[in-house]
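Engineer: Pasting a predicted model and its sequence here:
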Amino acid sequence: MASPLPAVHDTPDPDFAELLARRPHLKAHVLDGLVMDDVPLVQIAQRVGTPTWVYSAATLRRRYGALRDALAEAGLRASIHFAAKANDSLAVLRVIAAEGAGADVVSEGELRAARAAGIPAGRIVFSGVGKTEREIALALEEGILQINAESAEEVERISAVASAMGRVAPVSLRINPDVDARTHAKISTGLAENKFGIAYTDAAALYARMASLPGIRPIGLAVHIGSQITEGMAGYRAAYARVAELAQALMGRGLPVERLDCGGGLGIPYRDELPPSPAALAGAIKATLGPLGLPVMLEPGRWIAGPAGVLLSSVVLQKRGQNRRFVVLDAAMNDLVRPAMYDAWHGILPLAPDLLHAPLSPADVVGPVCESGDTFTRGRALPDLPPGALVAFLDAGAYGATMSSTYNARPLAAEVLVDGHRWAVTRPRQTHEALLANQLVPDWLGATA
């Protein structure tokens, strides 16, 4: 894997105090060091070990509530369906489900996780470009709210599966509005060159075709233009305007349109970004789709879960290079792949109270994986971090654990949920024995020594 290029920023990195000021669930205690809600993170690291993912239930509730309230204050009939791909922890899903959220899923595994976490089938949306016949059948057996179809071929497949089962599938057509969300190329989904959705010019004809097929009940339109959108509302407004235009045309032809799926993608401030607020998104929806008078749906993931999580890690050693200081951690790109994959920036805070106020110098923070790309950051201002020092990667609650792997035969990290003063392990650390347990050696290769 090629080494990622360092991100170029026009402003200095935020300091520790600035990072904490924007994250109300984290605070620096004079004795306990870095604390999440009412739990010192060093306590978790000492008892559970590292690397470990830690999530704040209070933050999940607070951010879900902020989005829900913004939609209500805009006068929208709206439902929120958490994007399970961002974080499929059963504990996280259970917290959000208790607040009234549904789920947006893109696989059988995510559908089963949502149901296991207590999310009613009637609040689940199944998205994605490659649903198998098995997944479509499961969705129909469960009686989910809707399937978002992303191609003419998939529409035909849904019709065939539903007809064979004697069911009628509620299907929304996901359109590709060819709108630039001005986000990272790997998480842009609304351009014509992306694999997602139906070309806008083909959508009306396909919707009419869908209405004539057996086993399908067309219920509306869906759109999602990308993830980590921080460049204002222009992209959203352009996409929603196209949806509104198409919905009006369909209803003008006597075709049923029951609701509109607005997708997700609202960004969060990893570094010093100033992403649009939930109120701004609600305003964009109201201005473009509100006149239609239809219920709307949102599918946020990162905005709810991202700030709620941290990844705890221990320093293995500091390596002094010819011109650089390397801080080698026990967490690696197999745990948190976003820096290697997207050149993503994550705040890094030491847990110890004295290190939060110690002198700083540039350091490259790396993991132990045998890849140059296993680099979290370069030239970050950090204190001297001796072996055993503990650090937290901020804003790791979305696309962290769900994207992790066992590369280099490294077991999956543990997961913990903090709720006020209480905390519990919600996924034990994978053991090396479990890592090997499902592998088989053909008998013709002989017995091992």
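Structural biologist: Perfect, thanks for sending it. Numbers count the residues shown, from 1 in each chain.

Engineer: Please count neighbours and contacts with C-alpha atoms only from this point.
Structural biologist: Fine.

Engineer: ranges for the helices of the protein?
Structural biologist: Using DSSP state H, the helices of the chain run over residues 16-21, 41-48, 57-73, 90-98, 108-116, 133-142, 152-165, 200-212, 234-252, 278-288, 302-305, 338-342, 432-437.

Engineer: out of those helices, deepest packed?
Structural biologist: helix 302-305 (a mean of 28; mean count of other C-alpha atoms under 10 Å).

Engineer: Help me confirm that residue 136 comes into contact with residue 163.
Structural biologist: No: using C-alpha atoms under 8 Å, residue 136 makes no contact with residue 163, being 11.7 Å away.

Engineer: Can you give me every residue that contacts the residue nearest to residue 239 when sequence neighbours are not counted?
Structural biologist: Spatial nearest neighbour of residue 239, chain neighbours left out: residue 177 (5.7 Å); criterion: C-alpha to C-alpha, 6 or more residues apart in numbering. Going by C-alpha atoms under 8 Å, 6 or more residues apart in numbering, residue 177 touches 190-192, 199-200, 223, 225, 239, 242-243.

Engineer: As TSV, the helices of the chain with distance to residue 316 would be great.
Structural biologist: TSV is the format used below for those (distance: least, C-alpha to C-alpha, whole Å):
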stretch	distance to residue 316
helix 16-21	22
helix 41-48	14
helix 57-73	30
helix 90-98	30
helix 108-116	35
helix 133-142	43
helix 152-165	49
helix 200-212	52
helix 234-252	44
helix 278-288	40
helix 302-305	29
helix 338-342	20
helix 432-437	19
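
Engineer: and the comparison structure, right after this:
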Amino acid sequence: MTSKTLPLPKLSGFSERNGIWYAEEIPLIDLAKEYGTPLYVYSKKALTESYEAYDKACMDSKGKRRARIHYAMKANSNLAVIDLFKQLGAGFDLVSGGELARALAIGADPKSLVFAGVGKSAPEIAAALKAGVKCINVESIAELHKINRVASDLNLRAPISLRVNPDVDAQTHPYISTGLKGNKFGIAYHEVLKTYREASRLPQIDVVGIDCHIGSQITTTAPYLDALDKVLDLVEHLKREGIVIHHLDLGGGLGISYSNETPPDITEFTNTLLNHVTERGFGHLDVVLEPGRSLVGNAGVLLTTVEYLKPGVEKNFCIVDAAMTELMRPALYEAHHGIVPAQTKQTKSIVYDVVGPVCESGDWLGRDRQLAVEEGDLLAILSAGAYGFVMASNYNTRPKPAEIMVDGKDAFVIRRRESIQELYSTESVLPK
């Protein structure tokens, strides 16, 4: 058995000091003792720094705002996380009625909300229109007509943009690629002009913008520039036809370092895109950016306790109390997350597959990891702030873990641990 020795990601709010891992100023082992495991831990410092890296590029040298950040809530929608971003100045990118309700629950300005998603229902569209969102991103002609019908029933105007599928390869995992013609997202590039003409004729529709999102965990700038040029070409064509675009939504998708990836620096990346918009003559447009993973991914860890060490003929297994129910990404994408002992031990280092207790062979969190651990030790699964808790499930009737936010020397419970009884409290047996 050989280990997959990959470098650990660069982290802001988490660090190792003299063999002990900390969340800001609190040892992870102290958090596990107080709140139990599995446990999600987020760093306020890391969240703030990643946001400010974007916001820095959104201002020009004269202090004029060039773009606005709309956090993609699907990455991590905990109320404390989104409220922090609201306080920092963010708007929000939503993909469901539930996310709309979360944004409104923290007092987000409806005009800071962009409602995206490929399969919006009539009740979701109605809720968005009643709330007065900034824009609804349209993904098909059929959806465009449904929005018009719902708006007509409510006697409201519907501000829309079309999500363009530019057929640009984002060079990412096929499950998280969204900008190719074989993907379910967006309106095919050759259909966009026709669809805008259709939208401009519908009585309850107000065309306000154009949108493009090509995928997630993208680690190079080139695909963004390719997609941007194709979208700006459309804006030029629409202007000639008398269809005025007011805002340009560039989406999100910038990757993070899970191990050896080298994504662009956030500020440099953002400057490159915004400068290109200006160079093409579109500096007057209201530009929207929708980062998700790059804001929260490396701002969170998942803590888990070693239950058993199980040697085998072909594999050694480190069985922990977290599972695919807490972190789905390895099972879903074969994603790599760094895994480290929260406290260094003077014990023999062995190659393990780190697996959970769920009754599925796909329930693994890390393969071929060189670890010096004993039963009862605490492990930290890194880069778990994005697509961690939001993808969690109750499979095998497992309660979802608590979430903690650390701010310096203070820790706050931002979601309590579920109880087993809560999992079946909405169920009932048939009458006898």
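Structural biologist: Looks like it came in fine. Because the structure is predicted, anything quoted here is derived from the model rather than measured.

Engineer: Kindly indicate which of the contacts of residue 177 of structure 1 lies nearest residue 106 of structure 1.
Structural biologist: residue 223 (14.7 Å; C-alpha to C-alpha).

Engineer: Would you mind measuring from the closest one to residue 260 of structure 1?
Structural biologist: From residue 223 of structure 1 across to residue 260 of structure 1, the span is 8 Å (C-alpha to C-alpha, to the nearest Å).

Engineer: and if you look at residue 404 of structure 1?
Structural biologist: Per C-alpha to C-alpha, residue 404 of structure 1 is found 33 Å from residue 260 of structure 1.

Engineer: ok, those two, which is more surrounded?
Structural biologist: residue 260 (26 against 18; other C-alpha atoms under 10 Å).

Engineer: Could you find the counterpart of the more buried one in structure 2?
Structural biologist: Counting by TM-score structural alignment, residue 260 of structure 1 corresponds to residue 248 in structure 2.

Engineer: same thing with residue 87 of structure 1?
Structural biologist: So, by TM-score structural alignment, residue 87 of structure 1 is matched to residue 76.

Engineer: what's the counterpart of residue 414 of structure 1 in structure 2?
Structural biologist: With TM-score structural alignment as the criterion, residue 414 of structure 1 lines up with residue 402 in structure 2.

Engineer: check contacts around its match.
Structural biologist: Residue 402 of structure 2 makes contacts with 35, 38-40, 413-418, as judged by C-alpha under 8 Å, 6+ apart.

Engineer: repeat for residue 8 of structure 2
Structural biologist: With contact set as C-alpha under 8 Å, 6+ apart, residue 8 of structure 2 has these partners: 258-260, 338.

Engineer: can you pick the most crowded of those residues?
Structural biologist: Neighbour max across the contacts of residue 8 of structure 2 (other C-alpha under 10 Å) = residue 258, 22 neighbours.

Engineer: Alignment lookup: that one to structure 1.
Structural biologist: So residue 258 of structure 2 corresponds to residue 270, using TM-score structural alignment.

Engineer: Nearest residue to its match in space, please, no chain neighbours.
Structural biologist: Once flanking residues are discounted, residue 270 of structure 1 sits nearest to residue 346: 5.9 Å by C-alpha to C-alpha, 6+ apart.

Engineer: residue in structure 2 matching that neighbour?
Structural biologist: Under the alignment (TM-score structural alignment), residue 346 of structure 1 maps onto residue 337 of structure 2.

Engineer: Its match: neighbour count?
Structural biologist: Neighbour count for residue 337 of structure 2, taken as other C-alpha under 10 Å: 24.

Engineer: Quick check, central residue of structure 2?
Structural biologist: In structure 2, the centroid-proximal residue (C-alpha atoms, centre = their mean) is residue 75; its distance is 2.2 Å.

Engineer: tell me the contacts of that one?
Structural biologist: Contacts for residue 75 of structure 2 (C-alpha under 8 Å, 6+ apart) come out as 292-293, 296-297, 385-388, 390.

Engineer: I'd say residue 334 of structure 1 and residue 401 touch.
Structural biologist: No: shown here, residue 334 of structure 1 and residue 401 do not form a contact pair, counting by C-alpha under 8 Å, at 9.4 Å.

Engineer: What's residue 195 of structure 2 aligned with over in structure 1?
Structural biologist: That one, residue 195 of structure 2, aligns with residue 206 by TM-score structural alignment.
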